[in-house]
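In: mind folding the following:
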Amino acid sequence: MDTKINRHRGQGDFPEKSSMKKFLPSHTHPNRLDSSETGQLKFAQKALSCGENDMESESSGVRRLEIIIFGTLTLFGLYLISLYNYLLMHSIGEAFIVIIAFGIFIVTWNSRKLMDNHYPLFIGLSYLFIAIVEMMHTLTCRGMGIFNRYDADLPAQLWITARYMQSFSLLIAPLFLDRRIRLNLFFGAYASATCLILLSIFLWDVFPSCLIQGVTLTPFRKISEYIICLIFLGSIVFLYQKRKEFETDVYRLLIGSIVLSIAAELAFTFDISEHGFSNLVGHYFTIISFYLIYKAMIETSLQRPYGLLFRKLKKSETSLRSIFKVAPTGIGVARDRLIQEVNEQFCKITGYSRDELVGQTARILYPTDEDYELVGKVKYRQVEEKGIGTVETRFKRKDGAIINVLLSSTPLDPTDLSVGVTFTALDITERKQAEEALRKSEVLMQRIFEASPFGICLIGKDRRIKWYNKTLTRMFGYSSGEVYGANARMLHPNDEEFKRIEEAISSLGSGKKAHDIETSCVRRDGSVFDCHIRYALINPESEESDVLAIAEDVTERKKAEEEKIRLEKELRRAQKMEAIGTLAGGIAHDFNNILAAIIGISELAQMETPEGSLLHTHLGQVLAAGLRARDLVKQILAFSRQNSEQLIPMSIHPVVKEGLKLLRSSLPTTIKINRYIKKGPELILGDPTQIHQILMNLCTNAEHAMREKGGTLDVKLERVDIDEAMAALHQHLQPGPYMRLEVSDTGKGIDPEVKDRIFDPYFTTKESWEGTGLGLAVVQGIVQTHGGAIIVESEVGKGTTFGVYFPIIEGEKEGVQEQEKVERALPTGNERILFIDDEEMLVEVGKGILEQLGYDVTVRTSSLEALELFKAKSGYFDLVITDMSMPNMTGEHLSRELMKIRPGTPIILCTGFSHVISKEKARAIGIRSFAMKPLISKDLAQTVRRVLDEKR
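Out: Just a heads-up that it's a prediction; the model follows:
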């Protein structure tokens, strides 16, 4: 090794020649190795292929950190295992040691013929016997169940034996830096010594004891541990004296391994228990020590020399290839028709790589045995006779192509043909290769066309189909025989469409390379479909050029586009309705406050005037107008979804009957009403007032449709069961039982052009003074709120039928009673009430109504002022009534603050929107009830009395 292990200080990546030779047996050459040596080189090369990258990565801090982390985790894992089962930890640790020791032996043994320096081989052979003793030590431990008749002294004796062998081996190993091992003598000596020691332990029982009663270390054991440490120190001294013979990192690894071995032995001297902590630490040091010797012997001391060797071989090969590379023809070297070397040009000709050819018989290049044998006879006879042989033959490329080559050969040594020949190969089939490439291209294009999802065809100047793919025949429903040679006219439904195609084709040329057109096509069965076709000239420079047509069936795509347009229209309509609803809700809210003042003051004034007086009558009319305006506001709020009343289980039959009674007096005598009401136990989840509103709106529209000529109004109420087929026709219906309210008239019907718009808000066909355009929009909103659906059927001149479907609920029959309206006197009281609203007029109205009912009322127009008052007199007020929407502090916020001051304070929230806050949330912040604006004395009186009574 040039007297040093792994030292290479030469130029570049290659050692000097004298150093290089020491890696090889004396009778070998880097380019000529016998079969056994080649096998060893392959083994070393395989190790190198993994080792070179590892060595490069280990030089970095990242690799070292990974090793440290992995090692730490491994040791920690052994510690955790020891807590569970110390024997299991011991067995795993010893298994690591045995595996590493055997690994050192295997690699050094297989690389022995490449070593000039036998230091690594001595270490490897020594560790083979150390591994055997270590394995015996592991198997004899108590609890393994193998050597049950022996006590704990047996594994201790084997352990101390292995340590003596390890220390003496490391002490002696430096002697073989400049000596060679006599393998027979070494194996005999080590095997004999190992057998004698094992016999003295197992059979003769003369080996000194190391443990007394399996617990206490004997003097021999303790003294041995110290002797072993001294031997290890001696090996360190020897290594230090020979340090120049080692690479720095190799030297450090060896020193580190020995130091850790010393530390392990010292740890075992403190061992008072075979399961003690010092025992565990000693095993840790031993494992790491073996790992470091592995690093020194395997990854460094062997891989780096192999790296130098193979880089030298690679340099030689590169030089040879560079010589061959300058030749314009394929060149190679063969011996006994085995290919020894080829140049890049030869590889290009044959399609093989150099690695695929070198070492192979020349038979690999020939398509048949006959070609191979013929060249062998003719060429070699010419070489023997003339010194050169030339023959035209065929080669089979790697890709299977057969090529024609001119092959010439000449001997390396004219006096000895067994040395080998050089040969040249000239490819003479360029034209044939071009033809083959063209054929492959045509096959490839054919496959692409056949796999295309588009119908493709070639149309001649006479408009006849000259070529087509299978997709085209499937698209149009023809067989192959029917399409070829047929006129392209048959693919179109009429002459007009085909004329458009002719115009599209005629427009090609003059710089226009392609033309796209959407047209109608016809299948063989006569069905017409939408098709997108692109036309392009095959040869734009020729007036007789064929035309390439690529057709795509776009029927489904056009349907999808139409559906997209329809959905976009529906979305815009929904957005418009939402915007209008938001606007309407805002207007209605502000209008509610105005109505609250009008209705409230009218009620107060009417209370102050005698019944029967003219003023009392006029005030009643004002109040009635205000109530009608209130109902209109409710319609607007219902449309804008800002007045969602609570739905309750109810029977719809009484509501419809009562509505028809009221309706009869308002309809002209020219309109006849027919009732078909099937009374039953069915219940729906609904709001009686809104159901009544639906009936009134539908019947009013029917009356308008029959106003001129009269007619018949049919109102039908019945149970129906919607099946899946019916539900599929109407997206808002689900299969199940429904109550259907059907209102039919014999009026003029609805024009189909406006039928889709009848539910749009503010859309009406009436005069401006006859309607607002909100009726059907409100109806639709209520129906959807009830989880139902509305279906319209109309025929111009015959009439219209509206069918309203309400889903029936089950299990809610008990406790459902029809609500009877009983007129009674307004409840009164004398409790103290704090009334808060930011509207001055509404404060006066509320105060007036409540004082008329006998209550002691304190009012505030500021929520902040009301809060301060309540803080000062928290126990004074029995009830608080507050508006929801107020500046600075909302009614909801105020309620929270009042509850903090006096929990349990009853609060009534005034609002025009019942859905602003849920009942659960309202109860949590102290709100006991809602008072809907505009305030009506009867409703307010009942709400106040109910809340106050609940308090008690």
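In: okay, CA-based contacts and neighbour counts for the rest of this
Out: Will do.
In: ranges for the helices of the stretch 301-450 of the chain?
Out: Assigned by DSSP state H, counting those that start in this stretch, the stretch 301-450 of the chain shows helices spanning 303-325, 344-350, 354-357, 369-386, 430-451.
In: go on, the stretch 701-850 of the chain?
Out: Ranges of helices in the stretch 701-850 of the chain, per DSSP H, counting those that start in this stretch, are 724-729, 752-755, 775-785, 840-852.
In: quick one more, to check against the first:
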Amino acid sequence: MAKESTHPVGSGWLKYFLNRDGLMLGSGMFLELLLSISALLIRSAMYSSGEAFRAFFSFISPSQLFLINSCIGFFAATLIAAGLIKLAYRLRITVNARYWVYVASGLFIVYRSFDILQSYRWQAIGTFLGTSQPVDLYISNVLLVSSCLSLLIGLVRALLDSDLANKTLESQNTVLIYQIHQLQRLEENARKNETQLTVLLNSISSPIFFTTVDGIILACNDTFVRLFGKGETDLKSRHLRDVLPFHLFLQGKNCAEEVAASGEMQFFKGKHRDRVYECTMYPVVVYSGEISHICTLALDITEKLRAEEELRLLEAAVSNTAESIMITDTEGEIKYVNPAFEIMTGYTAQETKNRPSSFLGDQSQTKVSFREMWRTLQQGQVWRGIFLNKRKDGSSYEEKATISPITDEQGCITHYVAVKRDVSQEQQMEQHLIQIQKMKNLGLLAGGIAHNLNNALTIILGRSELALELMAADEPARESIGVVIRTAQTSSKLIKQILTFAKQNSKEAEVVKVGPLLQESIKVMRSCFPTNITIHENINALNALALVDPNELQQIVVNLLENSQHALQPDGGSIDISLDLIDLEEVTPTLTGNLPSGRYLRFTVSDTGHGMDPQVAEHAFDPFYSTKDVGEGMGLGLSTVHGSVKRVGGGIRLYSSPGAGTTIEIFWPEEKMRPLKPAFAVESKPDGKGISVLVVDDLQDIVEMMVVGLKSYGFQVKIFSDSASALEFMEQDPAAIDIAVLDYMMPKMNGIELAKRLRAFKPDLPSVLLSGYRMDVSDGEAKEVGFVAILSKPILIEELARTLVRYAKTSDQEPPVV
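Out: Next up is the predicted model:
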């Protein structure tokens, strides 16, 4: 019995008229109805009350009213035509019937167009033809009737086509019902066969399944479902790609293609859930000789293959690992080494077999206690540590080892396996990092000490200079005061070396030709050496450029050659000095840090002296570390070299051993261009008359010394010991100051910040910055905040006076760093 519709009759048409297409057709029909009614009403009003009608519609003529009515009718006809065409497509009527809908729609639009013509000019066609017959009315009626007839013919044609389609469908349904009955009988027979096949398949303990050549499962046993069903109980009609793991599916697909191509059974091995199966595929051939199905039987061979698989994997892992692996017996005799061991030590497996593992060790420098190691291993525990061993070529290397005991089924130790890794480079890098951090900390300490010493020396030099000015020329004490000044200046040079080491006295580095400067420095040093020391000079890269401070370069040569001279005493020897260009192809560790790959100038100083043991070499570049006798050195030579080289991005390497001499290599990155550096003239006699100076320093002794000293040169001096007071004074009378002298390190506000604040009151105020250590201030930054000179403490009052006179009168010059 057909199911009764739950929708009311006509609900489909209601939904149609509520959508856009239905609204279009309905709106057009509704407009046509309204227009017909309005036309009748207008004609009736005109004929029944003509004068009243004309009086009421005096603003528009009757012909204009009919024209408006016709235009709206044309619009309604367009809506009806579009709605009918949309309805025809919605009902899916035949193409022939749809053509009549097109004709009817077109005729109706033409009818409405003709109506517009009639409204514009009545009897236009009749007038044109010269007849009094109502030809226009005939044409209008013919168009309207033709439109309706076309629509009716289209409807009839649609009904005829629909009836023909229904008859064709009934015929096809009859054939389909017969085929369904036939299929039902075949399905019943197949179901019986399937039941028998299922019993047979489930009696087999190994996975077995039948598939089409394309991989569709036709039948399978419970073992196959249990392994691959993932909780499902029926896998029939499923494709193997949806059931099997991807790797098994690919293997089976390739094997099935070989079966289909050859017509013979094929084998492959597959793994699933840690079980290995040997799969055999049998072709199932029908009477025509074609392969219709494939039967696959999988036998579990896991236990058979597990042992040899584990051995194969173990052998491959041990042979291909980058770690050195060594197996010994309980007595420590080597039984096996892998290829990585041969690469690391230089010994072949045959050369090490049955030899004690201790033959590799450097017994004089070993870092482990073998007794403790054996105690740990014999207790069945894992031991970890570092060995210092020797390769076959005699070179030493450090290896990090992990040694584990191997036990049998009873828990007895039968062998030991050692996994080792060469950590020589890692150890060197670690030592370099420790050394760099230590040098950094010592540099900070040295910088702080030097800052305080410079302040003290400033007072000593300033007061001594003032004392000399006040003394008569024949005063006996003048000599003593001169000794104080010279001693203070010598101490100042020492402090500058400390500041260079601490990276706080950043001198002016420039791009120069290193070779000629080295030759000049070596030439000067030759005359200072005793005759039992020979200097061999090999300066090759004469035109190579590097970023260095020429003064620091000279100091580097002096310090290195003095150290070599000391190492050659008293017997003498030779010193080899060379300069060449080299290419570093990889990152190179040095005492100043890692050097990136690139092209470098290498300056080498090598002597044949007594050399250094590892403990001395480790501290050679530490400040204040010296092996010389008391009074012969302060231990700042090599530390100064370290600071100078590191500051310009260079590197240092040290090679030394007792009795074999010492070699020091210095690397500077090669530069490709030389900048020009401007020079300026310095006045010889300072005269501060008429110049007003603002002095700000938090140390009262320095302020008072500067007041007395600068006044002696004719300056007018205004002093302050704090920044706030100086700012308050400048705010009240900025024109009273011509130039300012500012200390860098002051509480609450440093000299740079104070200079910025001062320029807010006097934008063109030049300033001179004083500091006990060097700040990281570039020339551009100095000029921006008004600094015309940066002077390092201690400084002579005369030098400060020259600077003030120069820039107070010519404050538009470039600000060099003094």
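In: now what about the TM-score between them?
Out: Remark: TM-score between the superposed chains equals 0.57 [TM-score structural alignment, normalised by the length of structure 2]; 574 aligned residues with a Cα RMSD of 5.7 Å.
In: looking at the helices of the stretch 701-850 of structure 1, which is closest to Glu37 of structure 1?
Out: helix 724-729 (83.4 Å; Cα to Cα).
In: can you map out the helices along the stretch 201-350 of structure 2?
Out: With DSSP H, counting those that start in this stretch as the criterion, the stretch 201-350 of structure 2 has helices at 222-228, 240-243, 246-262, 302-320, 339-345, 349-352.
In: now the ones you listed as TSV including distance to Tyr47 of structure 2 and mean neighbour count?
Out: Formatted as TSV, those follow (distance: least, Cα to Cα, whole Å; neighbours: other Cα atoms under 10 Å):
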stretch	distance to Tyr47 of structure 2	mean neighbour count
helix 222-228	94	18
helix 240-243	87	17
helix 246-262	92	16
helix 302-320	111	12
helix 339-345	121	19
helix 349-352	130	14
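In: same list (the ones you listed) but as JSON lines, adding distance to Asp738 of structure 2.
Out: Shown next, in JSON lines, are the helices of the stretch 201-350 of structure 2 (distance: least, Cα to Cα, whole Å):
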{"stretch": "helix 222-228", "distance to Asp738 of structure 2": "96"}
{"stretch": "helix 240-243", "distance to Asp738 of structure 2": "92"}
{"stretch": "helix 246-262", "distance to Asp738 of structure 2": "88"}
{"stretch": "helix 302-320", "distance to Asp738 of structure 2": "79"}
{"stretch": "helix 339-345", "distance to Asp738 of structure 2": "74"}
{"stretch": "helix 349-352", "distance to Asp738 of structure 2": "86"}
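In: out of these, which is closest to Ile691 of structure 2?
Out: Ile691 of structure 2 lies closest, by Cα to Cα, to one member of the helices of the stretch 201-350 of structure 2: helix 339-345, at 76.3 Å.
In: sorry, back to before: so which of the helices of the stretch 701-850 of structure 1 is nearest Ile132 of structure 1?
Out: Going by Cα to Cα, the one of the helices of the stretch 701-850 of structure 1 nearest Ile132 of structure 1 is helix 724-729, 81.6 Å.
In: and that closest one against structure 2, how far off on average?
Out: In this overlay with structure 2, the average offset of helix 724-729 of structure 1 from its partner residues is 8.2 Å by mean Cα distance after the TM-score superposition for structure 1.
In: how about stretch 156-165 of structure 1?
Out: Averaged out, stretch 156-165 of structure 1 is 4.7 Å away (mean Cα distance after the TM-score superposition for structure 1).
In: list the contacts of that stretch.
Out: 126, 130, 133-134, 136-137, 197, 201, 207-211, 221, 224-225, 228 (Cα atoms under 8 Å, 6 or more residues apart in numbering).
In: burial of the equivalent of Gln427 of structure 2 over in structure 1, as a residue count?
Out: Aligned by TM-score structural alignment, Gln427 of structure 2 pairs with Ile565 of structure 1. Residues near Ile565 of structure 1, counting by other Cα atoms under 10 Å, number 12.
In: how about the contacts made by Ile565 of structure 1?
Out: Contacts of Ile565 of structure 1 (Cα under 8 Å, 6+ apart): none.
In: which element, helix or strand, includes it?
Out: Assigned by DSSP states H and E, Ile565 of structure 1 falls within helix 555-608.
In: what's the angle between that helix and helix 840-852?
Out: Between helix 555-608 of structure 1 and helix 840-852, the angle comes out at 50 degrees (axes from the mean of the first three to the mean of the last three Cα atoms, to 10 degrees).
In: so which of the helices of the stretch 301-450 of structure 1 gets nearest Arg534 of structure 1?
Out: Proximity to Arg534 of structure 1, assessed across the helices of the stretch 301-450 of structure 1 by Cα to Cα, is greatest for helix 430-451 (14.9 Å).
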